[in-house]
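Trainee: The following comprises the amino acid sequence and a computationally predicted model.
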Amino acid sequence: MTVSTDEPVTSAPAANVLDELKWRNLLSISTDEAELRKTLGSGSVTYYAGFDPTGPSLHIGHLVQILTMRRLQQAGHRPLALVGGATGLIGDPRPSAERVLNSPEVVAGWVERLRGQIEPFLDFTGPNAATMVNNLDWTSGLSAIEFLRDVGKHFRVGKMLAKDVVSTRLNSEAGISYTEFSYQILQSMDFLELNKRYDCTLQIGGSDQWGNLTAGTDLIHKARPEAAVHALATPLITKADGSKFGKSEGGAVWLDPEMTSPYAFFQFWLNCEDAKIIDYLRVFTFRTAGQIAELEESATSRPQAREAQRALARDMTSLVHGELAASRVEEASKALFGGGDLTGLDAGTLGDALGELPKAQLRRGEHLLVDVLVAAGLAKSKSDARRTLSDGGAYVNNVKVTGGEVATVSTADLLHDRWILVRRGRRQLAALELVGE
């Protein structure tokens, strides 16, 4: 994964970074906002966010924490990015059912993949250089007796039972194992260890993790009463209807380009709803208040131009996949609808773009376009396809078809010897793949 460093930078002075986070709607709750403001304004603060390797890739929901870490570092503070090789072996309890435990070998592989996705967003040089950490380093040699005596004694079961997800699971048929019940103790121990090892005094995370965040501050208050520590939670990012943001029709939008192609990634942001587009620009981009105000004016007065969505899609694709990938997928997005040169797209980008469309497969050779329109789902029947052709509404590789119902497509129309783009009207697209010898 390539991360662009050319985005507009709005890093605030250390004293103002909390105001920057609030303006970007990135501050949901904190342990003591007034004291945290004073702490952030008095010098460099070491802070951390944790990411569990419960899969082979992070998704765009994780970007909220990663980019918040980046903003804090730009303001002069020092980040610790924790990928939980230990907590990833357990998994944060889900409200629905017990997680499937993955093998240590699988989790170790995911740790390396996630590290590789996080590292490009942070600066590992200079006085506030970032550090990658793994909680397996301080848990792998810990005995059960040490864990119970030195850490477990500071937790009260009643308070642990009151946690929403624990309560939900206890009242369900699935119940909850002692393994998952103990997760918050392991995560709390991370903050304690980072406070001892790196003088880390701030943990950030999502508001859905607030119970785990405050469990960490509580543990430090008991085990190291002389330490002053804070927790800061960002809000959950939602759609206009209140549902969780970050999923496409195919599921989560991943940072790994093999799991979500750069083209699909670009299209996800491009299709963001008008009602939330300015919120997303604040949360996810590094555009200035002035730049976002201009895009807000455009979204209000010229919503059909979708300039705000295009800016968001371009910024996010550049940030995660690099400028070159962003340029390629932007050209592909235009070309699919007749605004660019299809033949100029490289095979990978074209394949990713066409892979997002309805598809039909036919044997290599010559085929009536009437049959192709039906096979690709662009016409309900042959008679419907004939009407489309007679009305001049069919396009092959963005070229208007003039041959009427006897028009054909063949291997001569193939792009990169594989694909043919078929379009009905302005917006209905499908990809035809000719296969075989």
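Mentor: That came through, no problem.
Trainee: going forward, measure contacts between C-alpha atoms and count neighbours the same way
Mentor: Noted.
Trainee: name the element the closest residue to residue 209 other than its chain neighbours belongs to?
Mentor: Spatial nearest neighbour of residue 209, chain neighbours left out: residue 233 (7.8 Å); criterion: C-alpha to C-alpha, 6 or more residues apart in numbering. Element membership for residue 233 (DSSP states H and E) is strand 230-234.
Trainee: Second structure for comparison follows:
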Amino acid sequence: MMKLNKLNKNLIQEFLWRGLIHNTTYSKKIKNEKITLYTGFDPTSKSLHIGNLVAIIMLIHFKRSGNKIISVIGGGTGMIGDPSGKNSERIIIKKESLQKNIKNLKKQLSFFLDSNEILNNYEWFKKTLFLDFAKDIGKYFTINYMLSKDSIKKRISKKNSISFTEFTYQLFQAYDFLYLYKKKNCSLQIGGSDQWGNITSGIELIRKKLGRKVNGLTFPLITKLDGSKFGKTEKGDNIWIDPNFTSPYEFYQFWINISDDQAKKYIKIYTFLKKEEIKEIIFFHEKNPNLKLIQKKIASEITIFVHGNKIFEKIKFISNILFKKEKILTNLSKNDIKSIYENIPHKNLFIDINFKIPILDLLVNKSNFIKSKKEAIRHLKCNSILINKKIIKENFFLKKKDLISESYVLLQKGKKNFFMIKFNFLFLTHL
């Protein structure tokens, strides 16, 4: 049986070592006590992403230490929209879309947490009248205090407008904390570093209204390579938990391809490995960085955590085929080829059985694997385009005889980018 430790300096020290604390109200004098804590999840998309995984991992750390955890899906606050980290007004989500998102997020969270640990704040907001809320909650916040929050100051300083709706968001999140404190004895809220203003508003509300001290703790935001945060309504490439948004293969490859600096940081944040084991992996990685030992360990741990061991073993098999030159695609079974197709970026095409496709048309128009003919020509001249793992030239035409298992073709750009097409044949009568 796992030994449970109370919330104490050791747990906080471990969070500090793992780089999981950005800010906290905890003082050096931490009581040895079990607590109830919560964090919120914004249902502005159908799926959670790897930024949300940090919150889930934090909850699990707390739970393993004997504390009670609560995750709150913002079915109520999601109707408003959090202005934190936003340069412009959020688009209001339609009620039907919001309900679908809530359902999907609850299903995803249930994979990591017990269902009785997952709440929806719409359940308490639907019973709250605006006049009562303004009187009972609004009176504890001055306009000056609300304007002092970074999420508000940044919007105004950039000369962007902010609606009354988003301006009051911090009051609703503060009420979440108050409600959970009164109903569940919840004394700690955790969240990403952009939530510090909302969290401290909750702490302030409980102090003023009830005369009680509660705490807040934030962890650093995980950012993309361009420095922007992983966000559900942001444009660009997010790494999603839902395999329909980010395939398990793409998910695994994301971690394999992170830099050494990122890997040394993420192995502490995204795995539950002990300090000694992490130090050992980093030590051997630095002796031979080309082996990418840290990246491989993170990729395996987090892929199993999110998608399960069975999917991970399939991804390892696929990666071994794609990245090992000695593997011959034509020797694979049809089921193996189908498995590769389903787990990497792909497209299904209908075509005449007597097709003859120029390589540029295949790369750009038929597959959208490469964005433009100019880019495709450049890669072809550099010998970085492969068809079924063989380098091809600009004069290449794809024909039926080139297909694997009579239906598939594997496109490759450089060493890491793969795309597969499945051809379905139309038998046309030519007059």
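Mentor: Here it is on my side, so go on. None of the values given here were measured: they were computed from a predicted structure.
Trainee: Post the TM-score for the overlay when you can.
Mentor: For this chain pair, the superposition-based TM-score is 0.83 by TM-score structural alignment, normalised by the length of structure 2; 407 aligned residues with a C-alpha RMSD of 3.5 Å.
Trainee: about what we covered before: just give me the match in structure 2 for the residue nearest to residue 209 of structure 1.
Mentor: By TM-score structural alignment, residue 233 of structure 1 lines up with residue 218 in structure 2.
Trainee: contacting residues for that match?
Mentor: 20, 21, 22, 23, 24, 190, 191, 192, 193, 195, 196 (C-alpha atoms under 8 Å, 6 or more residues apart in numbering).
Trainee: I'd guess the second one is in a strand, am I close?
Mentor: Right, the one you point to is residue 21 of structure 2. No: looking at residue 21 of structure 2 with DSSP: H, G, I helix; E, B strand; the rest coil, it is coil, so not inside a strand.
Trainee: Residue 221 is in contact with that one, correct?
Mentor: No: if you go by C-alpha atoms under 8 Å, residue 21 of structure 2 and residue 221 don't touch, sitting 10.3 Å apart.
Trainee: Could you dump the contacts of residue 218 of structure 2 into CSV and include distance to residue 3 of structure 2?
Mentor: Converted to CSV, those look like this (distance: C-alpha to C-alpha, whole Å):
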residue, distance to residue 3 of structure 2
20, 22
21, 23
22, 27
23, 28
24, 26
190, 24
191, 26
192, 28
193, 30
195, 32
196, 32
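Trainee: of these, buried ones?
Mentor: Among those, those buried by neighbour count (16 or more other C-alpha atoms under 10 Å) are 20, 21, 22, 24, 190, 191, 192, 193, 195, 196.
Trainee: Quick check: of those, which lies closest to residue 347 of structure 2?
Mentor: residue 192 (36.6 Å; C-alpha to C-alpha).
Trainee: mind listing what the counterpart of that closest one in structure 1 touches?
Mentor: In structure 1, residue 192 of structure 2 lines up with residue 206, judged by TM-score structural alignment. Residues in contact with residue 206 of structure 1 (C-alpha under 8 Å, 6+ apart) are 65, 233, 234, 235, 236.
Trainee: Can you add distance to residue 408 of structure 1 and give those back as CSV?
Mentor: Listed next are these as CSV, based on distance: C-alpha to C-alpha, whole Å:
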residue, distance to residue 408 of structure 1
65, 52
233, 59
234, 56
235, 54
236, 51
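Trainee: Show me the one in those residues that has more neighbours than the rest.
Mentor: residue 234 (24 neighbours; other C-alpha atoms under 10 Å).
Trainee: That one reaches residue 210, doesn't it?
Mentor: No: contact criterion C-alpha under 8 Å: residue 234 of structure 1 and residue 210 do not qualify, at 9.4 Å.
Trainee: Grab the most central residue of structure 1 for me.
Mentor: Nearest to the centroid of the C-alpha atoms of structure 1, with distances taken as C-alpha atoms, centre = their mean, sits residue 60, at 0.7 Å.
Trainee: where along the stretch 301-437 of structure 1 do the strands fall?
Mentor: 359-363, 367-368, 394-396, 399-400, 408-409, 419-424, 428-435 (DSSP state E, counting those that start in this stretch).
Trainee: Quick check: which of those strands is buried the most?
Mentor: strand 419-424 (a mean of 23; mean count of other C-alpha atoms under 10 Å).
Trainee: and the angle from it to strand 359-363?
Mentor: Comparing the axes of strand 419-424 of structure 1 and strand 359-363 via axes from the mean of the first three to the mean of the last three C-alpha atoms, to 10 degrees yields an angle of 120 degrees.
Trainee: name the helices or strands packed onto strand 419-424 of structure 1?
Mentor: strand 394-396, strand 428-435 (3 or more C-alpha pairs under 8 Å, 6 or more residues apart in numbering; DSSP states H and E).
Trainee: okay if I get those as CSV plus distance to residue 22 of structure 1?
Mentor: Supplementary listing: these in CSV, determined by distance: least, C-alpha to C-alpha, whole Å:
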stretch, distance to residue 22 of structure 1
strand 394-396, 49
strand 428-435, 42
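Trainee: can you tell me which of these comes nearest to residue 323 of structure 1?
Mentor: So among those, strand 428-435 is nearest, using C-alpha to C-alpha, at 26.6 Å.
Trainee: follow-up on the earlier one: against residue 65 of structure 1, how distant is the match of residue 192 of structure 2?
Mentor: In this view, residue 206 of structure 1 and residue 65 of structure 1 are 7 Å apart by C-alpha to C-alpha, to the nearest Å.
Trainee: who touches both of those two?
Mentor: residue 234.
Trainee: Alignment lookup: residue 50 of structure 1 to structure 2.
Mentor: By TM-score structural alignment, residue 50 of structure 1 lines up with residue 40.
Trainee: tell me which element its match falls in.
Mentor: Judged by DSSP H and E, residue 40 of structure 2 forms part of strand 36-41.
Trainee: okay, the angle between that strand and strand 215-219?
Mentor: Going by the same axes, to 10 degrees, strand 36-41 of structure 2 makes 50 degrees with strand 215-219.
Trainee: Perfect, I'm done here.
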